[in-house]
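Engineer: Sequence and predicted structure, then a few things I'm wondering about:
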Amino acid sequence: MPHDILVCLSTCPDSATAGSIAGTLVRESLAACVNQLPGVRSTYRWQGNVHTDEEVLLVIKTAADRFPALRERLLALHPYELPELIALPVTDGHAPYLDWVRAHAAAPASTPHS
């Protein structure tokens, strides 16, 4: 199933924020795995000025159908006024790993009411 897996990127201001967001996304099955890469140096324009800051990059692996819920949750948790969130389609990969991502970034099955 091409393009049903996404790798999403988001930067965070520090390790504590990155760890909190990563843990929440995985616990809530919005992502199968989130890598936290410290030591990212970002240079960007914000409110008319050029800034350079140390950040932590999140590399988020998820199923494409979970992206809307992931986006909503990440934006709610993120401290930035304008958080980065970019989703890149995975066009190929190790099939068993991609199956694992699908299985662990799946919406919980609903339980029938008695």
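Structural biologist: That came through, no problem. All figures in this text were calculated on a predicted structure; none of them were measured in a lab.

Engineer: switch to C-alpha atoms for all contacts and neighbour counts from now on
Structural biologist: Noted.

Engineer: Burial check on the closest residue to residue 92 other than its chain neighbours, number of neighbours?
Structural biologist: Distances taken as C-alpha to C-alpha, 6 or more residues apart in numbering place residue 2 nearest to residue 92, at 7.0 Å, with adjacent residues excluded. A count of neighbours around residue 2, defined by other C-alpha atoms under 10 Å, yields 9.

Engineer: then this one, side by side with the first:
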Amino acid sequence: MADHVQVVTTTDSEQAAAELARSIVDARVGACVQVAQIRSFYRWDDAVQDDPEWQLQVKTSAERLEALIEHIRANHSYDVPEVIATPIIGGNRAYLTWVESETMQ
């Protein structure tokens, strides 16, 4: 696995996204979180939903991935929060070193 990971999750409000993002950085399970408003279509409760959501993109070290996933699950309002991890296979070495230093326990 790569040494660095980008994790995506979504929330139902800007305030929830900001609170989750801040808690992720504060707990040092993610170095940086970007939040963007999106529109999501998905099936839930036997109906296709069309909802505004706020997407969080979290950069973390592979070593802290499981802790980040647990943090999101413990601090998320959704019954089944989206948590998708994608390996970062390259990038600015100085930035990736910073990600590592910010997510050290």
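Structural biologist: Yep, it's here. Since the structure is predicted, the reported quantities are computational estimates derived from the model, not experimental observations.

Engineer: After superposition, what's the TM-score here?
Structural biologist: Once superposed, the chains reach a TM-score of 0.97 (TM-score structural alignment, normalised by the length of structure 2), with 105 aligned residues with a C-alpha RMSD of 0.9 Å.

Engineer: Just give me the mean distance for the helix ranked longest in structure 1 relative to structure 2.
Structural biologist: Longest helix in structure 1 by number of residues (criterion: DSSP state H): helix 15-27. After superposition onto structure 2, helix 15-27 of structure 1 sits on average 0.5 Å from its aligned residues (mean C-alpha distance after the TM-score superposition for structure 1).

Engineer: Return the distance of that helix from the chain's centre.
Structural biologist: 9 Å (C-alpha atoms, centre = their mean, to the nearest Å).

Engineer: Quick one: residues in contact with that helix.
Structural biologist: Contacts to helix 15-27 of structure 1, defined as C-alpha atoms under 8 Å, 6 or more residues apart in numbering, come from residues 11-12, 31-36, 38, 56-58, 70, 73-74, 77-78, 105.

Engineer: Only whichever of these are buried, select them in PyMOL.
Structural biologist: Filtering the contacts of helix 15-27 of structure 1 down to the buried ones (16 or more other C-alpha atoms under 10 Å) takes a single PyMOL command:
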select buried, resi 11+12+31+32+33+34+36+38+56+57+58+70+73+74+78+105
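
Engineer: Out of the contacts of helix 15-27 of structure 1, which sit inside helices?
Structural biologist: 70, 73, 74, 77.

Engineer: For residue 106 of structure 1, see how far away the nearest residue to the last one once chain neighbours are set aside is.
Structural biologist: Okay, so that is residue 77 of structure 1. Closest residue to residue 77 of structure 1 apart from its sequence neighbours, by C-alpha to C-alpha, 6+ apart: residue 21 at 6.6 Å. Residue 21 of structure 1 sits 18 Å away from residue 106 of structure 1, going by C-alpha to C-alpha, to the nearest Å.
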